[in-house]
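> pasting a predicted model and its sequence here:
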Amino acid sequence: MWTVRVERSQCIGSAMCVGVARDRFKLDADDRSVPVTSPIEPDERVRDAAANCPMEAIELRDATTGELIDPYA
């Protein structure tokens, strides 16, 4: 399982993540990205969304160990 977090202070609301993984991210009332749910099963679209975030605002971690997951791996 992965935990998904979006750092609101970094998010600019580009919605790249929503475009890549619409069922995993949404924009809130302030046009900032939020995960639809967390933790999630590992999902390569979520990894792609994190890798394509222009502000690198998406953080993925192993839900059991807390280890940071490299979106570029």
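Received the coordinates, thanks.
> from now on I want contacts and neighbour counts done on CA atoms only, so please keep to that.
Will do.
> name the nearest residue to the spatially most central residue of the chain, sequence neighbours excluded.
Nearest to the mean C-alpha position of the chain, by Cα atoms, centre = their mean, lies Ile58 at 4.1 Å. Using Cα to Cα, 6 or more residues apart in numbering and skipping the chain neighbours, the partner closest in space to Ile58 is Val6 (4.5 Å).
> number of residues surrounding the one you found?
18 (other Cα atoms under 10 Å).
> would you mind measuring from it to Ser33?
7 Å (Cα to Cα, to the nearest Å).
> pretty sure Arg61 sits in a strand.
Yes. Assessed with DSSP: H, G, I helix; E, B strand; the rest coil, Arg61 lies in a strand.
> got another one to weigh against that:
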Amino acid sequence: MKVTVNKNVCIGNGMCIGIVSEAFKFGEDGKSQAYNTDPELADLIREAEENCPVGAIIIEEDD
């Protein structure tokens, strides 16, 4: 699983961090960034993607 945050879309509201701080954190720009895509966090990462108010989280599944 590859997880990225579209910095052009992210508004830095931190919803993803609130859901799974083990996978997302704020960068120096005040916007979220993915830093841990451990497979054990996959369900929470997907929940963060679904709940992002601006749809900035992009998940690419491994083939």
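That came in fine, so what should we check first? Keep in mind it's a predicted model, so treat the numbers as computed, not measured.
> I figured the residue nearest to the centre of structure 1 hits Arg8, correct?
No. Ile58 of structure 1 lies out of contact with Arg8 (Cα atoms under 8 Å); the separation is 9.3 Å.
> can you pull the contacts of Lys31 of structure 2?
7, 10-14 (Cα atoms under 8 Å, 6 or more residues apart in numbering).
> one more time with 6 Å, if that's ok
Counting by Cα atoms under 6 Å, 6 or more residues apart in numbering, Lys31 of structure 2 touches Gly12.
> mind checking what it lines up with in structure 1?
When structure 1 is aligned by TM-score structural alignment, Lys31 of structure 2 is paired with Arg32.
> relative to Thr64 of structure 1, how far out is its match?
27 Å.
> Pro42 of structure 1 now?
As judged by Cα to Cα, Pro42 of structure 1 and Thr64 of structure 1 stand 12 Å apart.
> then Asp28 of structure 1?
28 Å.
> Glu41 of structure 1 too?
12 Å.
> counting contacts, what elements does the lengthiest helix in structure 1 pack onto?
The residue-count maximum for a helix in structure 1 (DSSP state H) belongs to helix 44-52. For helix 44-52 of structure 1, there is no helix or strand it packs on, judged by 3 or more Cα pairs under 6 Å, 6 or more residues apart in numbering; DSSP states H and E.
> in structure 2, what residues pair with it?
Going by TM-score structural alignment: helix 44-52 of structure 1 matches residues 43-51.
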